[in-house]
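Visitor: Just the structure for this:
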Amino acid sequence: MNVNFKTIEKNATHVMLCFILLFSGLVGFCQSYPNPYQLVENWAKLPEGRTMGAVGKVTIDPDGEHIWAVIRCDAIEPDRFGDECLDSDLDPILKFDQNGNVVQSFGAGMFIWPHGIDVDKEGNVWVTEAVSDKRRPEGDKRGHQVIKFSPDGKVLMVLGKPGIAGNGEYEFNSPADIIVADNGNIFVADGHSQEGNNRVMKFSPDGTFIKSWGKTGYGPGEFKSLHALDIDSRGRIFVADRGNNRLQIFDQEGNFISQWTQFGKPSGLAFDEHDKIYVADSESDNLQNPGWEMGIRIGDANLGWVDYFIRLPTFDPQNTKTNGAEFIAVDKYGNIFGGEPGPRKLQKYVRVR
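Guide: Alright, predicted model coming up:
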């Protein structure tokens, strides 16, 4: 057996340096991870005559193959952001097949700024409406709610008080995301803005309030714009605490377990069937998270090691606008799907090595 001791020494030095940087809070400078993925150009195809709007969260159907996505109407006004579906008659909830074709859509006229989406094990589709009151016309009853649809788009349940922001047990303030556990319990990330409620809310399967935890702040169990959440194979809830540049981990009763900073400034996250975690970083730059790069980090969902990094090719540390994937999903084949609001793209990545 031929052993390359120089390579071993180099790798050991690299690992030791990463440990030092990690405990110094500078792990962002240690980002020489491999990228075994390749972008599939022009994957998503919309019906004729429709242009791609800002893409919100993406998620996978229970069949493991179809992809659900929030598409905020169209891109007729390219600089418009925050209320793109206000006066649109387009469906913002779209289902794609593996070839990127739309096979189903619904929700026209029901949203101003849809944001988060989840599909439960029965195939029901849950969507959050995260429009802020600054962008919602006075008297408009859309906003500050979570809507449950049947697989074919029939409204089954509405959580929150439509058009009314609040911090009560049945109120939201721009809810950013939702995840439904295997037992049917509902977890909502409330809310999108740093000045919002900054809490996780838990409901029973029939929509009865159970509890909430969190407040605005920097400590464990405190948030500064919780942007997304998901549940791993162990039942732990991971929260993308984007404003604090970290993932926070809780049990389903809201007890704090840990926090991870090695995945950058997280906007979105997902898990696959092999206990891997995928984290989308669309905000790191020289102002918001110096020393880090935008892209998708992939690692071990148990130990927290980062194994791969899909660097955003157009990353510019001087540009403070959102770029690349804010949201992420992984199908049963290991393909990655990234929802990009700023560039207005729904991207697909396949593993090639």
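Visitor: Could you use CA atoms for every contact and neighbour count after this?
Guide: Noted.
Visitor: Touching, I117 and A176? I think so.
Guide: No: using CA atoms under 8 Å, I117 makes no contact with A176, being 9.1 Å away.
Visitor: another one to check against the first:
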Amino acid sequence: MFRKKQLWIVMIGLMLFAILILVDIGTKEIIYKDPPQVIAQSPHYKAEVIWPLTMKDKEIAGEASGVAIAASGNLYYLHRGSSSYGGDKRITEPTIIEIDPQTKEVKKRWGENLFVSPHGLEIDPYGQIYVTDTILNQVFKFSPEGALLQTFGEEYPFYLEWTLRIRNLIPHFPTGINADTFARPTDLTVGKDESIIVSDGYRNHRIVKFDASGKRVWEVNQFGANAGQFHLPHSITQDKDGNLYVADRNNARIQVFTPDGSFRESWNQSELGRPFAVDVGLDEHIYVADGGDALYSEGNQEQSQIVILDRNGKFLSRFGAWGTQVGQMKIPHDIEVDHRGTIYIADLQNKRLQAFYKTEQK
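Guide: Below is the predicted model:
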């Protein structure tokens, strides 16, 4: 009984300490850049809103979170309905919208009462759908029909939130977390063997690979701004050779890793802005959603851009403007490119999915 009382005293003390330093954590060591020169519109792309189009869908549309393309060609769009990032209740609206990209017809709406704060969306070569939830701290795998097949990630104890916040200020602070527990996972990429690599995320600052059965294979896990370290890995994708591209958001850069998780290089040129999401096109160009600094306490630049790089990280172009008009964005949260070169953007604060169609072939 005495030991239990001591444990509770220690835990309460840790929580109080965490509260005292909470304000500092969100801004500590965040990298800021001078805003790059931008082009509001590109002559090579024409924009269109894909969803929501009907009054019914506009009534349920919430924060735009993710977008993915199935092998069938259909689009899958993830949003947060009447909730928002960090919500505390199950979302009652259908959060996953399946769309025919040619006709704009909604084929299916589902995902109600499944998620609390859905964040990342991915579809594997077999049409299976994966969603990360930053409050449930798990990755969910669904069949193409929406049946839950598998859940990755162990239970997230109540005290972890506080101990992880302290650890991010005091390296090596004991947290009690194990390597199979996610702490605000943001995104994932899936291999042909159904292995998954998760960017994990707001608290853990790591990327971690699991095989199809859920067994952990490797992880890269270190908080910081040096090569191979992370400060909010927010998005992850891979190219045809399995090389990994991570949007290291608070460090305002893209980091590149080999298929086994070895660090290869880092791209932090000013033209990148602040990468929120990254995708690789069939043309092997790297497409980046620059969400700017609007969500940051020291950020005064309302910037939303699409950035295109070659496979070696060489800057090719960037375009887009902040706003609510078609073609404008208010924080592009996710990006996906189809086989035609069409760029799809989950437009966070505008609560919509936009497409940018190529108007000429290069």
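Visitor: about what we covered before: in terms of neighbours, single out the busier of I117 and A176 of the first structure.
Guide: Remark: of I117 of the first structure and A176, A176 carries more neighbours, 31 against 27, as counted by other CA atoms under 10 Å.
Visitor: Confirm that that one sits in a strand.
Guide: Yes: per DSSP: H, G, I helix; E, B strand; the rest coil, A176 of the first structure lies within a strand segment.
Visitor: follow-up on the earlier one: can you list residues touching both of I117 and A176 of the first structure?
Guide: Shared contacts of I117 of the first structure and A176 (CA atoms under 8 Å, 6 or more residues apart in numbering): T128.
Visitor: Find me the equivalent region of the helix or strand that contains Y308 of the first structure in the second structure.
Guide: Per DSSP states H and E, Y308 of the first structure falls inside strand 306-311. Under TM-score structural alignment, the counterpart of strand 306-311 of the first structure in the second structure spans residues 315-320.
Visitor: buried residues in the matching stretch?
Guide: Neighbour counts over stretch 315-320 of the second structure (16 or more other CA atoms under 10 Å) mark F315, S317, R318, F319, G320 as buried.
Visitor: ditto for stretch 86-102 of the first structure
Guide: By 16+ other CA under 10 Å, the buried positions in stretch 86-102 of the first structure come out as L86, S88, L90, D91, P92, I93, L94, K95, F96, G100, N101, V102.
Visitor: Map I231 of the first structure onto the second structure.
Guide: I231 of the first structure maps onto Q238 in the second structure, by TM-score structural alignment.
Visitor: Would you quantify the distance from the most centrally placed residue in the first structure to G49 of the first structure?
Guide: Among the residues of the first structure, the one closest to the centroid is G268, at 2.6 Å (CA atoms, centre = their mean). Distance, G268 of the first structure to G49 of the first structure, using CA to CA, to the nearest Å: 30 Å.
Visitor: can you map out the helices along the first structure?
Guide: Taking DSSP state H to define them, one finds helices in the first structure at 5-23.
Visitor: residues contacting the equivalent of Y287 of the second structure over in the first structure?
Guide: Under the alignment (TM-score structural alignment), Y287 of the second structure maps onto Y278 of the first structure. Y278 of the first structure makes contact with L269, A270, F271, I296, R297, I298, G299, I328, A329, according to CA under 8 Å, 6+ apart.
Visitor: switch to 10 Å and redo it
Guide: Each residue near Y278 of the first structure by CA atoms under 10 Å, 6 or more residues apart in numbering is listed here: 263, 266, 268-272, 296-301, 306, 308-309, 327-330, 336.
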